[in-house]
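Novice: need a 3D model of the sequence below.
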Amino acid sequence: MKIYSKRILLLLIDIVLINLAIYIALIFRFDGLIPEHYVRVLANSFIYITLIELVAFYFFGLYKSLWSYASIDELIQVFFAAATGSIGAFVYGTIAGVRLPRTVYAMSWILIFLFIGGIRISGRLVKRVQIFGRNNELSTKKVMIIGAGKAGSMVIKELKDHQELNLIPSVVLDDDFKKHNSSIHGVAVRGGRDKIVPLAKEYGIDEIIVAVPSAQKSEMSDILRICKETKCKLKKLPGVYEIINENVSIKSIRDVNIEDLLGRDEVNLDIKAISSYIKNEVVLVTGGGGSIGSELCRQIARFHPKQLIILDIYENNAYDLQQELRRSFKDKLNMEVIIASVRDKVRLEQIFDEYRPGVVFHAAAHKHVPLMENNPAEAVKNNIKGTLNAAQCADKYKSKKFVLISTDKAVNPTNIMGATKRIAEMIIQAMDKQSHTEFAAVRFGNVLGSNGSVIPLFKKQIETGGPVTVTHPEITRYFMTIPEASRLVIQAGAMAKGGEIFILDMGESVKILDLAKDLIKLSGFEPDTEIKIEFTGLRPGEKLYEELLLAEEGVASTRHKNIFIGKPLEIDFKELIGKIKELEECIDDVLKIRDCLGRIVLNYEYRNDEAAVTK
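Specialist: Next up is the predicted model:
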């Protein structure tokens, strides 16, 4: 009822203002001395003129808009509504013989526009005054906007419209010097990114919103690295598609995360090549509920497989992914979720026999280095035996492609997890020599935000006030995002001809200490003063740095700039299976397991803490 009451009140105000405008126009036309004839004409026709104007207002939507958010678009509506109404009144007066002077219609048009537009914009002006009055209150936060384009303009408008957020846009920065010394919605554009730090101090900025959705991720990373030196809370607008769809709102703005600082540009996919081997194919993803496995499933679903089989031993993750994909794809995705272990050969045989997958992505694995050092038998069972089981089933049931998800820790391994994953790679290369299935592996480094990785650990430590623990001040790792890694895995699958180990371009390695400092700053704290960083020492089996390539593998480029191929090595399948059987026989003895692993992976050497430091 409240909204209808407001519209009725607005209607009554419009009736008064329309007639007031016409009367004032007559006064202007006759210098205050209105002839009696025109007074009678107005008295006989004002009801009809008013109705004509109101009908025009209705058709132009003047009673549907939310005038508390009125902008130039709404004023344009009023302008054309007033023009249409005045023209209609003129036509009516001419036909009915009750026409006022032409200049009266022209002046009344302008006056109606000013009166009606003014009353509608007044609500927004009141809000502006309220915002201005709150600028000095302690509860308000001053905001710097990076980007003076369309996105930045929309962000400023949204902030001014949502006064309940207590965010006051105070200054705008943009690298385009042509925009300097101008203003957007009353907010000054003061310079480029080189002014971020000094202007943040000058204005006492609390938050910075980066509104440059068209920027490449490398450029975005550069901007964010400057911003984080200000100690302000950082937020950003998502991708350019939001701007294309004109869907910018307060909800679009999100906190800056560590992935943004990594600055890795979006992966371009060969859609045609990927579609050719996934579309209308039954695709099985083992470990489908994990970090990489689940993202593989999300990406694969976009390419219209005949059926997507998600296999995982952990039911909770698999269930969550199932619900997510159902919401996203509804009945467009034929999906089956299977709870099973790759260790169980009999169960795998049943699954392959029933579903006959044409493409297999093998992501099931134990991946945590310290846990596997303490539980080597489990790593052998899952990473070696599980891979062998899945690979043999793919061969027996004539899958077309089998892609193993591997790790940089398989290169010159110094830990159980890395050694078992290297043997998994060897199984794939050996199987390819005697199978019609195209076997390949994809090797890459750490993925940001994956389950149990360093980023979630750091975040939890920061939330509890620290300290943040880093094993060594010089330790480095390769990083990429989960979506990036998954897309490149799928792309590598399209290139696989059999026996390759694809190596993803991980960019430059990142110091874990720098990563910890960046994350602390993004959380609004100062490293070592507000949140302490402690060094705990390298853990057993841990290297200072990881490698992506064995010395004997060499490397060749592919048609995709982010994917390289390590030269396939000659591995005798029967000899390998014999050594794996020996390994299984000593699975209950930790020392013997390490010896057996060393006989299979000749460059595996268990490192204690001191040796790891020198590696």
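
Novice: rest of the way, CA atoms for contacts and neighbours
Specialist: OK.

Novice: helix, strand or coil for K235?
Specialist: Here K235 is recorded as strand under DSSP: H, G, I helix; E, B strand; the rest coil.

Novice: nearest residue to it in space, please, no chain neighbours.
Specialist: Leaving aside its sequence neighbours, K235 sits nearest to D255 (Cα to Cα, 6 or more residues apart in numbering; 4.2 Å).

Novice: count residues in the vicinity of that neighbour, would you?
Specialist: Residues within reach of D255, counting by other Cα atoms under 10 Å, total 14.

Novice: wait, it touches P238, no?
Specialist: No - the pair D255 and P238 fails to qualify as a contact (Cα atoms under 8 Å) at a distance of 10.1 Å.

Novice: now the helices for the stretch 401-550 of the chain?
Specialist: Counting by DSSP state H, counting those that start in this stretch, the stretch 401-550 of the chain has helices at residues 416-432, 454-463, 482-495, 512-522.

Novice: helices and strands around the third one, which ones?
Specialist: The one in question is helix 482-495. helix 271-278, helix 291-301, strand 401-407, strand 438-444, strand 446-448, strand 501-504 (3 or more Cα pairs under 8 Å, 6 or more residues apart in numbering; DSSP states H and E).

Novice: one more, so I can put them side by side:
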Amino acid sequence: MMAWRDRLGAGLPRLAIVAHDLVMVWFCWVGLHVLRYSFAANPPQLSLWSTEIAIVLAAQGLVFWQAGLYRGLWRFASVPDLWNIVKASVIGLVAIMLGLFIYNRMGQVPRAVLVAYPFALVGLLGTPRLLYRAWKDSSSERSGRGSVRTLILGAGEAGDALVRDLRRSGAYQPVGFLDDAAKLRGSKLHGVPVLGAIDDVVEIAKETSAKLLVIAMPAIDAGEMQRVVAACERTGLPFRTVPRIEDVLVGRSLPGELKEVAIEDLLGRKPVLPDWKAIRSWLGGRSVLVTGAGGSIGSELCRQCARHGAQRIALLEIDELALMTMEAELRRDFPNLECVAVLGDCGDPAVIEHALALAEPDALFHAAAYKQVPLLEAQLREAIRNNVLATETVAAACRDAGVGTFVLISTDKAVDPGNVLGASKRLAEMVCQAMAVRRSTHYVTVRFGNVLDSAGSVVPLFREQIRAGGPVTVTDAEVTRYFMTIPEACQLILQAAAIGSHEAIYTLDMGEPVPIRLLAEQMIRLAGKQPGKDVAIIYTGLRPGEKLHETLFHADERYRQTAHPKILQAEARSVVAEQVLATLQNMREASARYDQQALSSALRQAVPEFMPVDEAAEPAAATIVRFPARDIRRI
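Specialist: Down below sits the predicted model:
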């Protein structure tokens, strides 16, 4: 029986549906004639078949086919399908009148039949479709009576679509909506009532015996999401959310998917939306090369470049598994993309020259770097070799090969650096400035804060600690960091490259820094546990090289807005190219000897603002740079 119903709704032969509709047309035409002449004293003899009826069926059938009436499924019949039937009926009437006029000047057709025909036909065609859908929906409800009772937060378009998806799956039973719009109170969507406001979720969840909460408000900002999540947490019930439309469009989520609330949904600001038109205009049809293409940032850069029109992408990666994985993903998802994979160390001149010769890139994104602060404090030689000397090798090769744009991925730790990572990245920025003396290549630096869920970052560490039952380790109760998502960081990189200023340093206006303590507490709650009760938080003290707070700009860097309202450009501090290049030569010699003392001395001399946190107390004031609106100039 179930199989028969499924064939009727989805797999029913199209000819059977066409036959049904033509029978309805015949019934409508003949029935209207019978009704019309039933009031006449001497009604004419009506035939059940005639040339006139054949013309009516042929004309109306052709209109049905051209109107696309048979491309939809009865199982999902809705208002757009009904509107399509209305249009087909009206246009069909015109076609019938034209055909009958040619045949017999419409001498035998009562005008009352012509007037009533489209209305009657809409009812005869629309009613079976809507009744069948109602039958299928009620069948789904009956079959899902043992399913999860679900309370939906948000009675907008997302909630409307969610009810249909939940009923179709049969695994969930919607029992009510919650929405803050007072005008919706007491109304129903698809028979599901709006029971109250979101703040009433604790009481209503108990009254409805709900077992699951679903947040169907994909467009709300992070502050509002925090309020909604806090309300859900008070119930003690599991909760899920529907994905944002942009996540569906780029393939990060599936339509109708119920996913856990991610920590990025609770960031204290709205995600920055890039100017995709400018990015596509700059990127479209170009060849790009990405170093560190298998890493968190490099891999997402490759995806976004492919998604927004790059013709060729060269992947340069030292990790063979990461390179294989990324190349396979790009070839699978973008079959028309020319993909070039190069295995090797970008700091090797032969490797980077080989990659540039293969790719002939218009732009190079230098994402390869070491970034773990505590580790690099004891690995000075490798930090300088990979973050500084490799940057010089790649930047010089781009200059010699005539690459149009070189983009250095930097960090907010390069501002007033208090650790080896920050100092090495600041020196890498100075290398790019020194290279920019010759203007054949545009050297662009992009700084951003901590990237959520990147390899080795705090979020996956906290997630693993929570999964293990704790404790969650936070270095200091007062420590704060700027955060952004991986896609957002890569969008900033592409946007900065598209702006294309020479010798520029860009950063994102990232709002307020996030206390790591609050981040840990929110992640524990999102896991369905209580901080301090189910999972302990312990404070371990700042690790080597770590600061309490990070800054986005140096005090001597004048900043201004760009064409994008959330991207700021710093006016780079001047450097003496000869001194930078001389320092690099000394560092290469010291690196070859593995002389870390000489490397440390050269680094401090080259980056005079480098003040290791274990040698000086961090200033209590001026730890966070604010951006007064009156001081920002637009370019």
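
Novice: TM between them?
Specialist: The TM-score (TM-score structural alignment, normalised by the length of the first structure) is 0.78; 594 aligned residues with a Cα RMSD of 4.7 Å.

Novice: now tabulate the helices and strands packed on helix 482-495 of the first structure in CSV and tack on mean neighbour count.
Specialist: Below are those laid out as CSV (neighbours: other Cα atoms under 10 Å):
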stretch, mean neighbour count
helix 271-278, 16
helix 291-301, 22
strand 401-407, 25
strand 438-444, 27
strand 446-448, 21
strand 501-504, 28
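
Novice: out of those, the one nearest G598 of the first structure is which?
Specialist: Proximity to G598 of the first structure, assessed across these by Cα to Cα, is greatest for strand 401-407 (18.2 Å).

Novice: could you pull out the buried residues of stretch 339-359 of the first structure?
Specialist: Using 16 or more other Cα atoms under 10 Å as the test for burial, stretch 339-359 of the first structure gives 340-343, 345, 348-349, 351-352, 355-359.

Novice: what's the most distant pair in those residues?
Specialist: Distances among those were taken as Cα to Cα; the most separated pair is R343 and G358, at 20.7 Å.

Novice: circling back: could the helices and strands packed on helix 482-495 of the first structure be laid out in JSON lines, adding distance to K521 of the first structure?
Specialist: Converted to JSON lines, these look like this (distance: least, Cα to Cα, whole Å):
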{"stretch": "helix 271-278", "distance to K521 of the first structure": "38"}
{"stretch": "helix 291-301", "distance to K521 of the first structure": "26"}
{"stretch": "strand 401-407", "distance to K521 of the first structure": "30"}
{"stretch": "strand 438-444", "distance to K521 of the first structure": "28"}
{"stretch": "strand 446-448", "distance to K521 of the first structure": "17"}
{"stretch": "strand 501-504", "distance to K521 of the first structure": "29"}
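
Novice: just the ones of the buried residues of stretch 339-359 of the first structure in helices?
Specialist: Counting by DSSP state H, the members of these that fall within helices are K345, L348, E349, I351, F352, Y355.

Novice: L20 of the first structure: which of those is nearest?
Specialist: Y355 (79.0 Å).

Novice: need the contact list for that closest one.
Specialist: Counting by Cα atoms under 8 Å, 6 or more residues apart in numbering, Y355 of the first structure makes contact with V282.

Novice: cool, and D534 of the second structure?
Specialist: Contact partners of D534 of the second structure, counting by Cα under 8 Å, 6+ apart, are G469.

Novice: what do you get for R99 of the first structure?
Specialist: R99 of the first structure neighbours (Cα under 8 Å, 6+ apart): V41, F90, Y92, G93.

Novice: a markdown table for those residues, including secondary structure and distance to R539 of the first structure?
Specialist: Output for these, formatted as a markdown table (DSSP: H, G, I helix; E, B strand; the rest coil; distance: Cα to Cα, whole Å):
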| residue | secondary structure | distance to R539 of the first structure |
| --- | --- | --- |
| V41 | helix | 97 |
| F90 | helix | 89 |
| Y92 | helix | 90 |
| G93 | helix | 93 |
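
Novice: show the buried residues in the residues you listed.
Specialist: With burial judged by 16+ other Cα under 10 Å, the buried subset of those is F90, Y92, G93.

Novice: what is the nearest of those residues to V468 of the first structure?
Specialist: F90 (76.9 Å).

Novice: wouldn't the closest one be in contact with Y105 here?
Specialist: Yes - the pair F90 of the first structure / Y105 is scored as a contact, 6.7 Å apart, by Cα under 8 Å.

Novice: quick one: contacts for the residue nearest to K235 of the first structure?
Specialist: Taking Cα under 8 Å, 6+ apart, we find D255 of the first structure in contact with L234, K235, K236.

Novice: do I have it right that S406 of the first structure meets A419?
Specialist: No - here S406 of the first structure lies out of contact with A419, judged by Cα under 8 Å, at a distance of 11.1 Å.

Novice: what helix or strand does the residue nearest to K150 of the first structure when sequence neighbours are not counted sit in?
Specialist: Closest residue in space to K150 of the first structure, ignoring its immediate chain neighbours: I243 at 7.8 Å, by Cα to Cα, 6+ apart. Assessed by DSSP states H and E, I243 of the first structure sits inside helix 241-244.

Novice: ok, W135 of the second structure next?
Specialist: helix 111-143.

Novice: how about A363 of the second structure, what's its partner in the first structure?
Specialist: Taking TM-score structural alignment for the superposition, A363 of the second structure sits opposite V359 in the first structure.

Novice: just the endpoints, please. Distance across stretch 232-240 of the second structure?
Specialist: 10 Å (Cα to Cα, to the nearest Å).

Novice: the residue nearest the centre of the first structure and I244 of the first structure: what is the separation?
Specialist: By Cα atoms, centre = their mean, the first structure has its centre lying nearest to P238, at 6.6 Å. Here the criterion is Cα to Cα. By it, P238 of the first structure lies 12 Å from I244 of the first structure.

Novice: surely Y69 of the first structure touches R124?
Specialist: Yes - counting by Cα under 8 Å, R124 is a contact partner of Y69 of the first structure at 6.1 Å.

Novice: how near is M435 of the second structure to Y443 of the second structure?
Specialist: Look at M435 of the second structure and Y443 of the second structure: by Cα to Cα, they are 8 Å apart.

Novice: over to K413 of the second structure?
Specialist: 20 Å.
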